[in-house]
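Enquirer: 3D, please:
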Amino acid sequence: MKKFKILFLAMLATIALFAPLTQVAKADSLDEPVMTLGTSLTSSQRQGTIDVLKSQISSSNYNTLTVTGNTLVTYLNPSGSNFNSNSGVWSSAVIEKTSSGSGINVSIVNYNGSNNITTITADQYRNAALTAGITDANIYVTSATKIDGSGALAGIYAAYAQNGNSLNQSQVNAAQKEIGVLSSITQANDGKDGYTDEQLNNAIAGIKSDMAKQGSNITVNQITTIVNNNLQQNNLQNIITDNQKQQIINLMVQIRDSGALKDSNFKDQAQKLSSDITSQAKNIFNKLNTQENRNFVQKMWDGIVSFFKGLFS
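Expert: You can find the predicted model right below:
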């Protein structure tokens, strides 16, 4: 009997030792694409959404996840949203993992020829996904009705939880704050000469990359300098207001405090995102590099140099 007890205790110790090994599931582990479908879709809209999203992915196999009001409450309310269990959800998405180093790619796909995501842009989705801790993935978003698109992102967060590991909630909160800040800045500057959403999101990706180089102990003063530098590099220094700049700085402090900078992939993913935005909007960024769009300080310096050259020529 004594030997049996010893053997039993040894077995329990062995199980306890190796039990954590049975839960090896990283936050970015998606064996198959996951399609998230809004619960408010009618049967015909649901099938139409499936057809739209299925046409975008390379695999014929995928899992489905229904996004409800409770999903919104779980993932979006901690960041300040006010959803409830009866909230409607129409925006839907599919996410599939890609090869290491490929970065985060987001496409908003038309439904019956119309882009029904009214508020969140593709680049805003990409920046939010980066902040939340998502790496190397293709994400396709659509909606059968006009809607802001929050449900699609909540579905992506839920997809990770369904596949074995939740994303860091502090990073998800920061990502949702980011969506709000970037969307409000883009809406406030809509139609303003010299402003595009691509410039803002490129600046945000650059800020994250530069912050990651400094590490998780980066100070607020260092963050402020990085924000100023990236806004200037994207010719936004005379467009973004002081209040909007402070919102960006506060957001970056929240991202730092969320633990995102401790992720070894964060810097590389941010650099890849910035490179992709620049590449995909070459026409915009080529214009930013023309003589007439150089920053005011540089123009003033050029004038001073030209003046003294004239005096001594």
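Enquirer: switch to C-alpha atoms for all contacts and neighbour counts from now on
Expert: Fine.
Enquirer: Give the next helix or strand downstream of the host helix or strand of D210.
Expert: Element membership for D210 (DSSP states H and E) is helix 197-214. Where DSSP H and E defines the elements, the next helix or strand beyond helix 197-214 is helix 220-233.
Enquirer: Now do that following helix: everything it contacts.
Expert: 200, 203-204, 206-207, 210-211, 237, 245, 248-249, 252-253, 295 (Cα atoms under 8 Å, 6 or more residues apart in numbering).
Enquirer: And the helix holding D210, what's buried?
Expert: By neighbour count on 16 or more other Cα atoms under 10 Å, the buried set for helix 197-214 is 197-212.
Enquirer: Counting by contacts, list what it packs against.
Expert: helix 122-132, helix 169-188, helix 220-233, helix 266-280 (3 or more Cα pairs under 8 Å, 6 or more residues apart in numbering; DSSP states H and E).
Enquirer: my guess is G206 meets K272, correct?
Expert: No: the pair G206 and K272 fails to qualify as a contact (Cα atoms under 8 Å) at a distance of 9.7 Å.
Enquirer: and the two most separated of the buried residues of helix 197-214?
Expert: Taking Cα to Cα, the two most distant members of the buried residues of helix 197-214 are D197 and A212; they sit 22.7 Å apart.
Enquirer: and the direction of the helix or strand containing A161 versus that of helix 169-188, what angle?
Expert: A161 belongs to helix 150-162 when elements are defined using DSSP H and E. The directions of helix 150-162 and helix 169-188 differ by 160 degrees, with axes from the mean of the first three to the mean of the last three Cα atoms, to 10 degrees as the criterion.
Enquirer: how about this one, so we can line them up?
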Amino acid sequence: YLFHYTTYNKLLINKNHIFTVLSELEKSKSPFDLVLYSILNKSKDQYPVQFKKNPGIYFLFEAPTNLTASEIEEQLQNDDKLNEYLMAKSNSDFFNYITSSFRNLNKPSQTALLNASLSLFNKQYNSDVIKFLVSEKDQKILPYKVPIQIENGGGIAYSVPEDLVDKSDEEIYQIRYEKWRPILQDAQYDISQQLKFFVTFHITGLKYLNGCYGEIPSIVKSCSVNDYVSPEYILLEYISELNQWYLFSEWEDVVWEYIKKLPLESLITFLKYQDVVRKSENKDPKDYILMEASHDFDNGGLRDNIIIIEKIEDRLKTLENNNYILKKDTD
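Expert: Take a look at the predicted model:
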């Protein structure tokens, strides 16, 4: 900003076209421009992240980077501060530090980070940092690939881990489920939160969990919605086990009774999974499109949603009375 004011402003104005400005610097005959290009073009997986990977944090007053690595490590011992950092955005100091240095942290720090992340998710919070930490744990539990050294300086290639050789997708998902479930139980996750966790972080899908939770039918039939953090996932799993996804006309009375008792946010989530509502382009978090028909990818046509819309008309009115916007439309 002080010595290359013109270039600084070009980079600031062209934040979405950084490489265009870098290309101009590279082609310049000025030695100062070439040195500046060399500095700005560096790209290594380390903390603090280089300009090219995250230019925004280098502009004045946008996202000041005040934390050193040692300061961040000290904050790992402060529960309140740790929770704040775990909810940080993907361009933050903490996110950049964790993604580049997590594997170099000692085991107690890694464990503390994961435990705090699991606790936050159980309280209905999520972030890019939490997603990264869960992904790292999942990779450690059962690696998707393992590095192998190529002889004669040929670099590194990857192979399938022995645990995955000759395994079907269903078997692999079952292994991940069996390794993760005790961890989630230790973190005080109820059944609904376990299901939500598996789906949210793409560890396994609902259809691969069919039969894993034998108590789900009795939970749905008792309509004990208020006993669970995310009851909509229990109903989604139940419908999946019956192979009645989107088959509204086949749903039994107990399903409709369960839907009637879902909290509003849970109801919205359930309807999104059944392709009955989708988020509008409006930034208002309560602005949705109510789809009277949606694409049926099995036969290429449209699926009629009128049955479910009419069945839950009272619930839709309750949503609207609570400031939800449901604009009717066909997909």
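Enquirer: overall similarity of the pair, as a TM-score.
Expert: Once superposed, chain against chain, the TM-score is 0.27 (TM-score structural alignment, normalised by the length of structure 1); 144 aligned residues with a Cα RMSD of 6.5 Å.
Enquirer: Which of the contacts of helix 220-233 of structure 1 sits closest to K287 of structure 1?
Expert: The closest of these, once distances to K287 of structure 1 are taken by Cα to Cα, is N295, at 12.8 Å.
Enquirer: returning to what we had before: helices or strands up against the helix holding A161 of structure 1?
Expert: Partner elements for helix 150-162 of structure 1 (3+ Cα pairs under 8 Å, 6+ apart): strand 34-38, strand 63-67, helix 69-76, strand 92-97.
Enquirer: State whether F94 of structure 2 and L82 are indeed in contact, as I suppose.
Expert: No: in this structure, F94 of structure 2 is not within contact of L82 by Cα under 8 Å, at 9.8 Å.
Enquirer: which of the two has more neighbours?
Expert: Neighbours per residue (other Cα atoms under 10 Å) separate F94 of structure 2 from L82, with F94 holding more: 25 against 21.
Enquirer: Can you tell me the element that one falls in?
Expert: helix 93-101.
Enquirer: Give the buried residues for whichever helix or strand comes after that helix.
Expert: The helix or strand immediately downstream of helix 93-101 of structure 2 is helix 107-122, counting by DSSP H and E. Neighbour counts using 16+ other Cα under 10 Å place Q110, L113, L114, N115, A116, S117, L118, S119, L120, F121, N122 of helix 107-122 of structure 2 among the buried residues.
Enquirer: what do you get for stretch 25-34 of structure 2?
Expert: Under 16+ other Cα under 10 Å, the buried positions of stretch 25-34 of structure 2 are L25, E26, D33, L34.
Enquirer: quick one, what contacts the second one?
Expert: Looking back up the chat, that one is E26 of structure 2. D33, L34, Y37.
Enquirer: can you give me the strands in structure 2?
Expert: In structure 2, the strands defined using DSSP state E lie at 146-149, 156-159, 277-279, 287-296, 301-304, 325-330.
Enquirer: Please identify the deepest-packed of those strands.
Expert: strand 277-279 (a mean of 20; mean count of other Cα atoms under 10 Å).
Enquirer: and that one, what does it pack onto?
Expert: So strand 277-279 of structure 2, by 3+ Cα pairs under 8 Å, 6+ apart, packs with helix 264-273, strand 287-296.
Enquirer: Quick one: list the elements packing against the last one.
Expert: I take that to be strand 287-296 of structure 2. strand 277-279, strand 301-304, helix 306-311, strand 325-330.
Enquirer: what about the ones you listed, which gets the closest to I219 of structure 2?
Expert: Closest among these, once you apply Cα to Cα, is helix 306-311, at 21.5 Å.
Enquirer: helices or strands up against that closest one?
Expert: strand 287-296.
Enquirer: Now distance to Y157 of structure 1 and mean neighbour count too, for the helices and strands packed on helix 150-162 of structure 1, in JSON lines please.
Expert: JSON lines is the format used below for those (distance: least, Cα to Cα, whole Å; neighbours: other Cα atoms under 10 Å):
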{"stretch": "strand 34-38", "distance to Y157 of structure 1": "10", "mean neighbour count": "27"}
{"stretch": "strand 63-67", "distance to Y157 of structure 1": "10", "mean neighbour count": "18"}
{"stretch": "helix 69-76", "distance to Y157 of structure 1": "7", "mean neighbour count": "21"}
{"stretch": "strand 92-97", "distance to Y157 of structure 1": "10", "mean neighbour count": "26"}
